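In: From the sequence below, what's the structure:
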Amino acid sequence: MRRVALAGACLLAVAVAGAAVAVLADGGTGVAAPAAAAVPATAPITRQDLIDTKTVDGALTYEGERQVAAGAAGTLTWLPDEGAVVRRGRSLFRTDRRPTVLMYGKLPLYRTLQLGVGDGPDVEQLERNLAALGYDGFTVDDEFTYATYQAVVEWQEDRGLPETGRVDAAQVVFLPSAVRVTGVRGEVGGRTAPGRQVLAVSGLDRVVHVDLDTDDQTLARKGAKVTVELPGGEKAAGRITSVGTVAKTVKESTTVDVDITLDKAPRTKLDQAPVEVELVSERREDVLAVPVEALLALREGGFGVEVVEGVRTRLVPVEVGAFGSGMVEITGAGLAEGMKVGVPAE
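Out: This is a model prediction of the structure:
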């Protein structure tokens, strides 16, 4: 169906250019005939690589959006601004004036860490953060020792937290890295409770997200290079870093998630900015090609080109292949690189 649509586009281009419908005198063998009028313009048959592309809509956003929930009941007394960046050791929000602090790690805080708790990777994760924040006197391992307890008390004193030596979900949220606040779910003065969402956050790296129609899923291959047109006409190169495996249906449209990492940071700071992504649908190497407007629609069906040889012309039926950058792949009897074909005059 796509090839039919492209062929239709070619017909329209030829019609607009004023090209007449051609008829082969010998049933399609490419017989030579005197030209009725001088060919107004020509273009060479070239040998080149053709890349057929399709442009889809996307959005420039930030990677890894997730929700941050409260770990204790109370009144929200401070919240960050949307767009704020929070790094290790800084407050994500405050409940009853007590901060919930960001620390780095992939394992969520699923239990209270204190003296007597069993050894585990969550203990090591906490100790690694305390060490990164400048606290010492303990060994970074999976054991919560008295030295760990003392470091926790010192950290709690510095952060204005109750000096209990215990760390729970009301005090710390573990996330993989620094985050950018993309949404504030609560409001200062509002009540919260354990498990209630307070913030939406994301990573700091910019990504392009595309909800790709499942009909075009074959265009998205992990690692494939793409070109992205950003707001203001800025163009950036990128690479597909993830392709979803689960389809989702929204408003009768079925799509898969595709994420693209840009080769360099874009100038725009806008979040959810609309962009256009150019995907490669087909790549043909070392083929004969002519400008699309060189194609002539034949009465009996298909296409041909008008080969110009000095003051004479002849019609040669062709099969079309890939399209790209205004060129089309052709194959036909006796065609070779360097031959001239007729094109509409500019």
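In: drop to CA atoms for contacts and neighbour counts, all remaining ones
Out: Noted.
In: Could you pull up the residues touching the closest residue in space to residue 166 that isn't next to it in sequence?
Out: Excluding the flanking residues, the one nearest residue 166 by Cα to Cα, 6 or more residues apart in numbering is residue 114, at 4.7 Å. Residue 114 sits next to 144, 149, 165, 166, 167 when contact means Cα atoms under 8 Å, 6 or more residues apart in numbering.
In: State the distance from residue 114 to residue 157.
Out: The spacing between residue 114 and residue 157, counted by Cα to Cα, to the nearest Å, is 16 Å.
In: What about residue 321, how many residues nearby?
Out: 16 (other Cα atoms under 10 Å).
In: want to put them side by side, so please do this one too:
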Amino acid sequence: MRRKQGLAAAAAVLACGAAAGLVLTGRDAPAAAPEPLATAEVTRGDLVDTVSVEGELGHRGERELTAARAGTVTSVPAPGAVVGQGGALYAVDLEPVVLMYGTVPLYRPLRMGVPDGPDVRQLERALRALGYGAGLTVDRHFSAATAHAVRRWQHAAGLPRTGAVTAGQVVFLPSQARIAETPAAVGAAVAPGRPVLTVTGTARAVHVELRASRRDLVRKGVQVTVELPGGTTARGRVVSVGATARKPEEEGAEATLDVKIELTGRAGTGGLDRAPVTVALAAERRRNVLSVPVEALLALRAGGYGVEVVEPSGARRVLAVRTGAYGSGRVEVSAAGLRAGLRVGVPEL
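Out: Next up, the predicted model:
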């Protein structure tokens, strides 16, 4: 429970209340007590105490693509472009490097006579999805039918019709690729292993460098709230938490953990490629408790806090309460006779 943080917030509110004459001498309101300008309902439900951390909005699945053969870059997509299966990621010496969907990297040339394997199956699945699967059985074996389908695809793509597939022709990625950066511009000479593109997935995500001391606030699958540029909010879910703390760049700073969050709501994220956001992490959840807005608390001269209950008839009484957790501008309260549905005074400060 972040009791100290909640009490500090309440103290600031009550300090303003004292200046307005709202600090009471006991449990009964004085005769000269000012009329509350508004009331709020006592509600029952879950109260979540949150901690806000800074993050950066970006995209999931960033990775670097390197050249598989030497040559001159003759085309690259513009940053922000999205390439789907069958599309060219870039071209070297006018020959495209094509995206196909799959999870196994193309670690060997695929041709007649190669041992059976899952990389063959994903190639055949991609060829069929692209419309070159007539007479092709999707399995782990590179057959004559596979070679025929490869030659048909190569002809349509503008590649030499060899019937064999190399890493200089195809890159396997799980889904569509969004172009993030193009370190090798058109006209650049490349060699095997040189970076050509940085790509991401198309799903938006948030990256947080979380202080290691706050590791207990996150775990995979935890729901969070993200405040986006413009003040809108979106729901999110933690998809990964780094297992190794990163050494701080500044002396005296705390080590951090890499936390990735995927957005699960429908709130618009705008057209910005990257943007700062605020992530609300649940520090504690109090279930099925009574709560009121923090502004409803009154300081009692005898000590502790109270709320001014406003009856439907207009009669008022000050009720001493015990406070608990704070979250989302509300505070947990309990007292004999306090129940959901009652209304309490909320002075304008």
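In: How close are the two chains, by TM-score?
Out: Here the superposed chains carry a TM-score of 0.84, computed using TM-score structural alignment, normalised by the length of structure 1; 336 aligned residues with a Cα RMSD of 3.1 Å.
In: ok, and the alignment partner in structure 2 of residue 287 of structure 1, which helix or strand is that part of?
Out: Using TM-score structural alignment as the criterion, residue 287 of structure 1 maps onto residue 289 of structure 2. Per DSSP states H and E, residue 289 of structure 2 falls inside strand 275-293.
In: cool, and residue 5 of structure 1?
Out: helix 2-17.
In: Tell me the secondary structure at the most centrally placed residue in structure 1.
Out: In structure 1, the residue lying closest to the centroid (Cα atoms, centre = their mean) is residue 260, at 2.8 Å. Three-state assignment for residue 260 of structure 1 (DSSP: H, G, I helix; E, B strand; the rest coil): strand.
In: residue ranges for the helices of the stretch 51-200 of structure 2, please.
Out: Using DSSP state H, counting those that start in this stretch, the helices of the stretch 51-200 of structure 2 run over 118-129, 144-157.
In: Tell me which of those helices sits nearest to residue 84 of structure 2.
Out: Closest approach to residue 84 of structure 2 among the helices of the stretch 51-200 of structure 2 (Cα to Cα): helix 118-129, 11.7 Å.
In: Give me the mean distance between the closest one and structure 1.
Out: Comparison of helix 118-129 of structure 2 with structure 1 after fitting gives an average deviation of 1.4 Å (mean Cα distance after the TM-score superposition for structure 1).
In: Which positions within that helix qualify as buried?
Out: Buried residues in helix 118-129 of structure 2, counted by 16 or more other Cα atoms under 10 Å: 119, 120, 121, 122, 123, 124, 125, 126, 127, 128.
In: Kindly report the same for stretch 161-172 of structure 1.
Out: The neighbour-count check on stretch 161-172 of structure 1 (16+ other Cα under 10 Å) flags 161, 163, 165, 167, 168, 169, 170, 171, 172 as buried.
In: roughly how far apart are residue 169 of structure 1 and residue 310 of structure 1?
Out: 84 Å.
In: For the match of residue 287 of structure 1, which residues are in contact?
Out: Here residue 289 of structure 2 is in contact with 44, 45, 46, 47, 332, 333 (Cα under 8 Å, 6+ apart).
In: do the same with residue 170 of structure 1
Out: 70, 71, 72, 100.
In: separation between it and residue 70 of structure 1?
Out: 7 Å.
In: now swap in residue 34 of structure 1 and tell me
Out: 85 Å.
In: Of those two, which one has the most company?
Out: residue 70 (24 against 10).
In: Just tell me what residue 82 of structure 1 corresponds to in structure 2.
Out: Using TM-score structural alignment, residue 82 of structure 1 pairs with residue 79 in structure 2.
In: still on that earlier bit, is it possible to get CSV of the helices of the stretch 51-200 of structure 2 that adds distance to residue 205 of structure 2?
Out: Formatted as CSV, the helices of the stretch 51-200 of structure 2 follow (distance: least, Cα to Cα, whole Å):
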stretch, distance to residue 205 of structure 2
helix 118-129, 27
helix 144-157, 33
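In: Stretch 142-159 of structure 1 corresponds to what range in structure 2?
Out: Against structure 2, stretch 142-159 of structure 1 falls on residues 140-157 (TM-score structural alignment).
In: can you list the residues that contact that stretch?
Out: By Cα under 8 Å, 6+ apart, stretch 140-157 of structure 2 touches 96, 110-121, 124, 127, 132-137, 160-165.
In: what's the spacing between stretch 335-346 of structure 1 and its chain's center?
Out: Distance of stretch 335-346 of structure 1 from the chain centroid (Cα atoms, centre = their mean, to the nearest Å) equals 39 Å.
In: With stretch 319-336 of structure 2 instead?
Out: 31 Å.
In: End to end on it, go ahead and measure it.
Out: For stretch 319-336 of structure 2, the end-to-end distance is 9 Å (Cα to Cα).
In: Equivalent analysis for stretch 256-271 of structure 2, please.
Out: With Cα to Cα, one end of stretch 256-271 of structure 2 sits 29 Å from the other.
In: I'd like the distance from it to the chain centre, please.
Out: On Cα atoms, centre = their mean, the centre of stretch 256-271 of structure 2 falls 2 Å from that of its chain.
In: For it, buried residues please.
Out: For stretch 256-271 of structure 2, by 16+ other Cα under 10 Å, it's 256, 257, 258, 259, 260, 261, 262, 263, 264, 269.
In: Please pull up the equivalent of the fourth one in structure 1.
Out: Read that as residue 259 of structure 2. Matched by TM-score structural alignment, residue 259 of structure 2 corresponds to residue 257 in structure 1.
In: so which strand or helix has that match?
Out: In the assignment (DSSP H and E), residue 257 of structure 1 maps to strand 253-262.
In: How much space separates residue 315 of structure 1 from residue 47 of structure 1?
Out: Using Cα to Cα, we find residue 315 of structure 1 at a distance of 20 Å from residue 47 of structure 1.
In: more neighbours, those two?
Out: Higher neighbour count among residue 315 of structure 1 and residue 47: residue 315, with 25 against 16, using other Cα under 10 Å.
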